[in-house]
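Enquirer: what would the 3D arrangement of this be:
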Amino acid sequence: MRSPNGPLRVGVGGPVGSGKTALMDTLCKRLRETFDIAAITNDIYTKWDAEYLVRSGALDPERIAGVETGGCPHTAIREDASMNLAAIAEMRAKFPDLDLVLVESGGDNLAATFSPELADLTIYVIDVAAGEKIPSKGGPGITRSDLLVINKIDLAPHVGASLANMERDARRMRGARPFVFTNMKTGEGVDAVERFVIEAGGLG
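Expert: Purely as a prediction, here's the structure:
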């Protein structure tokens, strides 16, 4: 399953609180029986997300690494990905048969993107609670990610957001690029994300 170039690297980005860590947790638990996985998280001054994944039992603790980026978290996934690349190299040294490395960015804005040097596939997570206009605002995360995840659909009635409008805007901004509506708490829509990682990532 692993390519000659090493494991598939999937970047998971999105604004603070959108559900990136919840998606990382869910994907690890769903894929760990089939694939050899590691997870890397980015935080500015803490390793909170990595510690969350350890506490939740997403993977064995030695398969989870937290990168403290300091300063601007966007730089660590884009202009200077060296800390993340080093973390991936360490994981590959420990687990030579890795199939998949999930890399979660620190809290991003809509302009943040992963360096192609760091991620083979990118998933960008936004949430309904941030407002139905988010897909229409564009930015590389919305328009160019390989998969757009619109999370927390259960909150739509409570924040006055129309999923139909969000779907229309996502389609308009992304063209043929796929997007999916999810609720990480119930697992709704996560099958489609899992299928995307396996199929688009060539793991199947």
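
Enquirer: contacts, neighbours, all on C-alpha from now
Expert: Will do.

Enquirer: how many residues are close by the nearest residue in space to V190 that is not next to it in sequence?
Expert: Closest residue to V190 apart from its sequence neighbours, by C-alpha to C-alpha, 6 or more residues apart in numbering: T182 at 6.3 Å. T182: 25 surrounding residues under other C-alpha atoms under 10 Å.

Enquirer: residues in contact with T182?
Expert: For T182, the contacting residues are V149, I150, N151, K152, I153, E188, G189, V190, by C-alpha atoms under 8 Å, 6 or more residues apart in numbering.

Enquirer: against V149, how distant is it?
Expert: 7 Å (C-alpha to C-alpha, to the nearest Å).

Enquirer: sec struct for E33, please.
Expert: Look at E33: counting by DSSP: H, G, I helix; E, B strand; the rest coil, its state is coil.

Enquirer: and the helix or strand where R168 lies, which residues are buried?
Expert: Assigned by DSSP states H and E, R168 falls within helix 163-174. Neighbour counts over helix 163-174 (16 or more other C-alpha atoms under 10 Å) mark L163, M166, E167, D169, A170, R171, M173, R174 as buried.

Enquirer: my read is that the first one contacts E132, right?
Expert: If I follow you right, that is L163. Yes - in this structure, L163 is within contact of E132 by C-alpha atoms under 8 Å, at 7.3 Å.

Enquirer: contacting residues around the residue of the chain most remote from its centre?
Expert: Distance from the C-alpha centroid of the chain peaks at G160, with 26.0 Å (C-alpha atoms, centre = their mean). Contacts here follow C-alpha under 8 Å, 6+ apart; on that basis G160 touches nothing.

Enquirer: distance of it relative to I64?
Expert: The gap separating G160 from I64 is 37 Å, by C-alpha to C-alpha.

Enquirer: identify the residue nearest L110 in space, chain neighbours excluded?
Expert: Using C-alpha to C-alpha, 6+ apart, the closest residue to L110 is G139 (5.1 Å).

Enquirer: how about this one, so we can line them up?
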Amino acid sequence: MHRDHTGLDQAPARHTYTPPSARALRIGLGGPVGSGKTATVAALCRALRTELSLAVVTNDIYTTEDAEFLLRNAVLPPERITAVETGCCPHTAIRDDISANLEAVEDLEASLGPLDLILVESGGDNLTATFSRGLVDHQIFVIDVSGGDKIPRKGGPGVSASDLLVVNKTDLAPLVGADLTVMARDARHQRGDLPTVFTSLAAPGGVAPVADWVRARLDAWRRR
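Expert: Have a look, this model is predicted:
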């Protein structure tokens, strides 16, 4: 349930169709627990907040931990960050029953006025997690090298079909014995021409290729 609602009697009617040209671009970020989804969201907010009007929706099962992390790090003003407590596997709220997330997105646009971009972060899930296209326009999937170089080879819709695959924590590759060349080869095999970015989000400028990809998607959205 979206945390801003204290009772069902207070929930307004939602989910009327909004033409794409009249709303923000929505980008979903998914990936396994600990891969760096929240770090990616935080870094994107820092990189884009002076040039775009943006907001964030986070998803956690029983807490608002990810939203609180973003608030503690002051990546955006508090009114631009909201949380959904899914109460179930995270993929359910981003793929199967997206109503709570749609409420959160619509609340942000209603309260903040015209926005350029809304980032919707999934709770940590496995390689099968994907977003409903009724919720987001593009999907980023974040994995990291700490599980070894086998992760892209395992595939799954997050790895194979996301609009952008981010391989995070490349600085840890020597410590865990991960071969980035193997990961790049397997990612190409799984994804074909879909783009993959290798980076360390903890490094200065580590989010730059992801931010550039987001800017390109927004430019294309505005030209529609």
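
Enquirer: picking up where we left off before, which residues in structure 2 does the next helix or strand after the helix holding R168 of structure 1 align to?
Expert: With elements assigned by DSSP H and E, the helix or strand that comes after helix 163-174 of structure 1 is strand 179-181. With TM-score structural alignment applied, strand 179-181 of structure 1 matches the range 196-198 in structure 2.

Enquirer: how distant is the matching stretch from the center of its chain?
Expert: 15 Å (C-alpha atoms, centre = their mean, to the nearest Å).

Enquirer: contacts for stretch 179-189 of structure 2, please.
Expert: Outside stretch 179-189 of structure 2, the residues touching it (C-alpha under 8 Å, 6+ apart) are G148, D149, K150, I151, P152, R153, V159, S160, T170, A173, L194, T196.

Enquirer: top of these by number of neighbours, please.
Expert: Neighbour-wise, the contacts of stretch 179-189 of structure 2 (other C-alpha under 10 Å) top out at V159, 29 neighbours.

Enquirer: identify the residue of structure 1 aligned to E85 of structure 2.
Expert: So E85 of structure 2 corresponds to E68, using TM-score structural alignment.

Enquirer: how deep is the counterpart of A208 of structure 2 in structure 1 tucked in, by neighbour count?
Expert: Under the alignment (TM-score structural alignment), A208 of structure 2 pairs with D191 in structure 1. By other C-alpha under 10 Å, 13 other residues sit near D191 of structure 1.

Enquirer: host element of D191 of structure 1?
Expert: Counting by DSSP H and E, D191 of structure 1 is found in helix 190-200.

Enquirer: so which of the contacts of T182 of structure 1 hold up in structure 2?
Expert: Shared with structure 2 under both residues aligned by TM-score structural alignment, their matches' C-alpha atoms under 8 Å, the contacts from these are V149, I150, N151, K152, I153, G189, V190.

Enquirer: confirm that the first one sits in a strand.
Expert: Yes - judged by three-state DSSP, V149 of structure 1 forms part of a strand.

Enquirer: what lines up with it in structure 2?
Expert: The equivalent of V149 of structure 1 in structure 2 is V166 (alignment by TM-score structural alignment).

Enquirer: so G138 of structure 1 is in contact with L148, correct?
Expert: No - using C-alpha under 8 Å, G138 of structure 1 makes no contact with L148, being 11.5 Å away.

Enquirer: compare the two (neighbour count), which wins?
Expert: Counted by other C-alpha under 10 Å, G138 of structure 1 and L148 do not tie: L148 has more neighbours, with 27 against 18.

Enquirer: from G141 of structure 1, how far off is the nearest residue to that one once chain neighbours are set aside?
Expert: Closest residue in space to L148 of structure 1, ignoring its immediate chain neighbours: F179 at 4.5 Å, by C-alpha to C-alpha, 6+ apart. Distance of F179 of structure 1 to G141 of structure 1, given as C-alpha to C-alpha: 12 Å.

Enquirer: before we move on, what about S105 of structure 1?
Expert: 12 Å.

Enquirer: what of S3 of structure 1?
Expert: 26 Å.

Enquirer: so the two - more neighbours on which side?
Expert: G141 (26 against 11).

Enquirer: what about the residue nearest to the spatial centre of structure 2, which helix or strand?
Expert: By C-alpha atoms, centre = their mean, structure 2 has its centre lying nearest to L29, at 1.7 Å. Here L29 of structure 2 sits within strand 25-30, counting by DSSP H and E.

Enquirer: buried residues, that strand. List them.
Expert: By 16+ other C-alpha under 10 Å, the buried positions in strand 25-30 of structure 2 come out as L25, R26, I27, G28, L29, G30.

Enquirer: which residues are contacting it?
Expert: Strand 25-30 of structure 2 is touched from outside by 37, 41, 116-125, 129-131, 135-142, 158, 218, 221, with contacts defined as C-alpha under 8 Å, 6+ apart.

Enquirer: give me the buried subset of those.
Expert: 37, 41, 116-125, 129-131, 135-142, 158, 218.

Enquirer: returning to that earlier point: which one in structure 1 is aligned with the residue nearest to the centre of structure 2?
Expert: Match for L29 of structure 2 (TM-score structural alignment): V12.

Enquirer: please apply the same query to V136 of structure 2.
Expert: Using TM-score structural alignment, V136 of structure 2 lines up with A119 in structure 1.
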